[in-house]
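Asks: got a structure for you, letters missing:
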């Protein structure tokens, strides 16, 4: 069926662009979504200046056909480049958008078999798009380099001045030095429902530091309320600008942007010009980009300051706690000694009934347990104060010491088989009481957390100038997440065994004792292999 006169395709390429404008834009939108930064952009932002650019391109072709002097559209491609830089496009993706536009137009011309495909103006269409690419590339590169230099200076200022109140004026100085058209700048931070000026530079605005602006009032308050940039061409007469300090200043062009971190409003940044009624698109882009970086730096500086404050509070609290623990532990030893001695005297005294003997025995056992806890607390407070645990090493035999400790533990755990093996020389310089404490802690830990009824083995092996001691038990492995912290104070595992007593200081104290001897301690725990604590005891006295 033949087309009617009204259905015929336009013969002129300019008319074809106008007639099929919506179809071209629709095809372009579908194709351009394959670019990574375009996938999540809203339709209006993605289209940007493209509809108007097509109109300008058609007008350009008309002027050329009429023989009038004409130049390819350049203003909108320049603005488009700045907008794309702000939303995260790289230069190749900006160029690709124009390549897709060119292909959409050519494909549609051929698909419709339009007379425009034979138009001599096709060459001028290509030159118009090529000029747009050249303009966009140049503006993108220039703005990108300028922005990167400014952001680098902002980062350097933030590294130099960690304190937020000292950092803010430096950020404004970078801004003033970067944008020639900017004569004044301010940073207002949100405090409840108010914006407070924390930093201000240029044309006498320094005296405004400390001023407050309610959210919703004046230009800065409206920026905070709307969370969007707002500009004024004449701050002195604009009814939106109600701050007297700004009206009395020499500011003409006035521009404010919100300082956002995600969805959270941190404050508002403003710039002013004494000579210009408005700022260039490139200056506005640079200001928005710098403000976004400043918002992140301000938030980070505030977080660092808060962490430092809390760390100081925690350090003071821990220091106070350690002092209290030290005093209590020291003062408790005497009354505990009296209780323990009294219990032993009662046990050795006159005839007692079986019930009385059991009571005295429980009294003595609990006094010893409390004494061990107090001793551990004293050792802990010494280590917290960077003091080495006191030891009195002398020549001794670790194998003999091991048998003595296991003999005592066997009485407490008659159902668990305790084994001790030795290979090579096991003599060395150790504090027998402290070394026995390590052996007791490790073996008790193996009994409590090992597989019920499974044997616990202590293996000694003497080589060269040291003696290695391994304490092994079968059972579930220590969770990997706990292994790096197994020797931390007050650690008692993910699920302490039923009936476990103590403060969770056993492994911590053991590590400190071994370190005081100049040795080391480590742990290996795997499913199917059990858990093994390995202790290296130097054969000679530490420091000798």
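Replies: Received the coordinates, thanks. Quick caveat, the model's predicted, so the values are computed rather than measured.
Asks: use CA for all of it now, contacts and neighbours both
Replies: Fine.
Asks: okay, strands next: where are they in the protein?
Replies: When assigned using DSSP state E, the strands of the chain occupy the ranges 184-191, 194-201, 212-214, 230-232, 253-261, 264-273, 394-397, 418-423, 427-430, 456-463, 466-473, 520-526, 530-538.
Asks: next, the angle from the second one to strand 264-273.
Replies: What it means is strand 194-201. On the basis of axes from the mean of the first three to the mean of the last three C-alpha atoms, to 10 degrees, strand 194-201 is oriented at 40 degrees to strand 264-273.
Asks: hold the first one in mind and look at this next one:
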């Protein structure tokens, strides 16, 4: 029957009645429901929930008996049951709500039927039967969903409670909670929890596909999916998290997450975080899963708050314990520091201070070993003073090492700051070259402290630990104080060592001075500024003829009254001028040998302090009495010998001249056989040689006893003079080649005879000491106010050891260096030098393998006549 037919009879169809009277039905239902205790706290929207929509669905289902169409309730009963479950309804209350709703509808429709009439009864009964059937299905679905969800919820909550037992660590507790949520919800692949810190949400735990992938992910409240949930304080769902711009998590986007559902963690109306679950397969979660997720997150929120409170309580307790431990550790460190201070106050030397500090520091910090290296005086090396508890194979290479070596000691001294490594890995990051060192395997933490005194580095203190070691601020402060005390103790020890060393060196120097003074073959003495004896050697006391004790503290005048007039002026001169007097001869008598004349060679010098203050006089005295006597005897003997040679040479000239005259007369005579003529010529040659030797002896005697060889200068041109000398040499040495080169102005005032004698001697010497096939060269040239004569030959060089002595009298070259036996006395070069010096000139020689031998004469153009006698 159609609606029009029913209306013509006065009755409205049940489906239309429900639609038309829905507000009245719900108002009546609300009134009856609120009479019960359960929903008193629910708002009207929350109380009505899905009922208006359900009544529309029921009306549509009843209408199908007229239209023949197919309709369902679309899980509305399940959703309603889940909502009631979430607000705390039990199953009886949920069923009671449905019963009341059915009663309200039927009661109103019954009143309508009585008013307008039943009409066609069969149709009405079918409508009512369909209505009851739909309500029965709704109740059944709601009850089933409620029971199933409640069971899952109770199991999940029990698991959450069990997971929370016995743990307070959030980093351990949160993954457990999320793992249970993941396991209790269907089609969920990831669960993530973000906790709030101020205006930021930080990811604290994730399980499933997001586990460990986005460590450190965070965002602001109000930003992104989780931030929006936190700011709006309500659940939020997206169907495609991988592409939705609201989702900021790189992990969720990268893993292709589809459905994403998130809820805020509310505690006392405050958002403490956000939890969301994601699926890789589903685009949305079931209402049952979302309700279960919300319920579990709500329970987890309370557990998280409890865990946070427990964590804070534990942290506060631990902090209190740490503070108490620090106080106790500080007390222990203070006691040990006092112990170190007391120990350091009793040590004197640097080594003692170093040993005390290293041993006490190792004990105070529980280190495996300690060492101390001090810088060498020049700052270039570390010298290891103390090593404790280190194996021998570690320490034997570190007795002394460069200050710039790649080690912590160098770094601490360079930076003037502690160098601390709490782990071996941190140490090797800065010092990778030690990674292969076997000793590294024994240690896992290191500390090195610079030892500073007024900004100056003395060295460094090093510590090693077997285990990793965290250096707290208190421990760092303790180390700095300890290093400061150590440095002060080392400085005191250094000063003590320096004082002891200085004292030892002073005593050693005094002992050495006494030994030197008493073993020296000369007399040594020291006098103060008042000319009093301060110290003197045994030898000087012997020279003075008095014991050492009778000198000390007494003035020179009191000890040596006869010599005081000579010595005191010398002492005053040294004191007043500050200059030394060296090798001065003093003659006088001593108290022990009056009347006996002694000779001394004395040297006096000023003695000054480091600041220049004049402390007195030092002196060296050598007695030369015997040497003077020997020198006088030698002088007399030499003078006698030379006078004898002069006399003999002079007296031999007369008979020698007679021999030469007679021989020359015989040579000019006629009728003398050739054989006798050769004998006469030999006589003549030998007599001439003797004449030259006598002339050399006379010249030598004049040079040694007469004040030098006399010369009589007159205007002379050097070129023809030298040509005459060369001609004579060529006549006496037939077959030898002599060259003469002259250039420049060669006019001057010289004694031509003596000059020719000197040049002849030089030429003859060059011929004698050069090979026959080599030339001898005479080179004449002007040099400003002088003229220069070079006589050069290419013979073997004069040995270097003989060069300084070639002009000494009676000196001859070696037989190997001359081509023929020498015919002279070894006076030629001596006489040549004397002649050149008599003209005011110089004669020098140079001789090498490559250049040969060259004698060089330099003559002033004008000579002063010699005052020597002929």
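Replies: Looks like it arrived, so ask away. Predicted model, so just to flag it, every value in this text is computed and none were measured.
Asks: and the TM-score between these chains?
Replies: Once superposed, chain against chain, the TM-score is 0.55 (TM-score structural alignment, normalised by the length of structure 1); 319 aligned residues with a C-alpha RMSD of 2.7 Å.
Asks: what's stretch 698-709 of structure 2 aligned against in structure 1?
Replies: The counterpart of stretch 698-709 of structure 2 in structure 1, using TM-score structural alignment, is absent.
Asks: kindly report the same for stretch 658-675 of structure 2.
Replies: Alignment of stretch 658-675 of structure 2 against structure 1: no match, by TM-score structural alignment.
Asks: now that stretch: buried residues?
Replies: Buried residues in stretch 658-675 of structure 2, counted by 16 or more other C-alpha atoms under 10 Å: 659, 660, 663, 666, 667.
Asks: what is the burial count for residue 511 of structure 2?
Replies: Around residue 511 of structure 2 there are 12 other residues, counting by other C-alpha atoms under 10 Å.
Asks: map it across to structure 1 for me.
Replies: Mapped onto structure 1 by TM-score structural alignment, residue 511 of structure 2 lines up with nothing.
Asks: show me where the stretch 651-800 of structure 2 has helices.
Replies: Ranges of helices within the stretch 651-800 of structure 2 are 674-705, 718-732, 752-768, based on DSSP state H, counting those that start in this stretch.
Asks: kindly report the same for the stretch 301-450 of structure 1.
Replies: 354-384, 398-412, 432-449.
Asks: would CSV of these with distance to residue 15 of structure 1 and mean neighbour count be doable?
Replies: Rendered in CSV, the data for the helices of the stretch 301-450 of structure 1 read as follows (distance: least, C-alpha to C-alpha, whole Å; neighbours: other C-alpha atoms under 10 Å):
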stretch, distance to residue 15 of structure 1, mean neighbour count
helix 354-384, 84, 17
helix 398-412, 100, 16
helix 432-449, 86, 20
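Asks: who wins for proximity to residue 244 of structure 1 among those helices?
Replies: helix 354-384 (57.7 Å; C-alpha to C-alpha).
Asks: what span of structure 2 is that closest one aligned with?
Replies: Counting by TM-score structural alignment, helix 354-384 of structure 1 lines up with no residues of structure 2.
Asks: now do the contacts for the aligned residue in structure 2 for residue 211 of structure 1.
Replies: Counting by TM-score structural alignment, residue 211 of structure 1 lines up with residue 217 in structure 2. Taking C-alpha atoms under 8 Å, 6 or more residues apart in numbering, we find residue 217 of structure 2 in contact with 202, 203, 249.
Asks: repeat for residue 109 of structure 2
Replies: When contacts are counted by C-alpha under 8 Å, 6+ apart, residue 109 of structure 2 touches 14, 17.
Asks: still on that earlier bit, as TSV, the strands of structure 1 with distance to residue 328 of structure 1 and mean neighbour count would be great.
Replies: Converted to TSV, those look like this (distance: least, C-alpha to C-alpha, whole Å; neighbours: other C-alpha under 10 Å):
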stretch	distance to residue 328 of structure 1	mean neighbour count
strand 184-191	45	24
strand 194-201	48	22
strand 212-214	52	20
strand 230-232	64	20
strand 253-261	48	25
strand 264-273	47	24
strand 394-397	31	14
strand 418-423	36	15
strand 427-430	29	21
strand 456-463	35	19
strand 466-473	33	23
strand 520-526	30	17
strand 530-538	32	22
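Asks: which one of those strands lies closest to residue 116 of structure 1?
Replies: Closest to residue 116 of structure 1 of the strands of structure 1 is strand 230-232 (C-alpha to C-alpha; 43.8 Å).
Asks: what does that closest one contact?
Replies: Strand 230-232 of structure 1 is contacted from outside by 219, 222, 223, 238, 252, 253, 254, 255, 256, 257, 277, 278, using C-alpha under 8 Å, 6+ apart.
Asks: biggest separation within those, which pair?
Replies: Greatest spatial distance in those: 222 and 277, 19.5 Å, computed using C-alpha to C-alpha.
Asks: out of the two, which sits in the busier spot?
Replies: Each of residue 222 of structure 1 and residue 277 had its neighbours counted (other C-alpha under 10 Å), and the higher figure belongs to residue 222 (23 against 16).
Asks: quick one: map the more buried one onto structure 2.
Replies: Per TM-score structural alignment, residue 222 of structure 1 is aligned with residue 228.
Asks: any idea how far residue 828 of structure 2 is from its match?
Replies: Distance from residue 228 of structure 2 to residue 828 of structure 2, counting by C-alpha to C-alpha, to the nearest Å: 126 Å.
Asks: ok, now residue 341 of structure 2?
Replies: According to C-alpha to C-alpha, residue 341 of structure 2 stands 89 Å off from residue 828 of structure 2.
Asks: neighbour count for these two, which is higher?
Replies: Shown here are residue 341 of structure 2 and residue 828; by other C-alpha under 10 Å, residue 828 has more neighbours (26 against 17).
Asks: how many neighbours does the spatially closest residue to that one that is not a sequence neighbour have?
Replies: Spatially, and ignoring its direct neighbours in sequence, residue 828 of structure 2 is nearest to residue 761 (5.5 Å; C-alpha to C-alpha, 6 or more residues apart in numbering). Residues contacting residue 761 of structure 2 under the criterion other C-alpha under 10 Å number 20.
Asks: quick one, what contacts residue 761 of structure 2?
Replies: Neighbouring residues of residue 761 of structure 2 by C-alpha under 8 Å, 6+ apart: 828, 829, 832.
Asks: having no further points to raise, I will conclude here.
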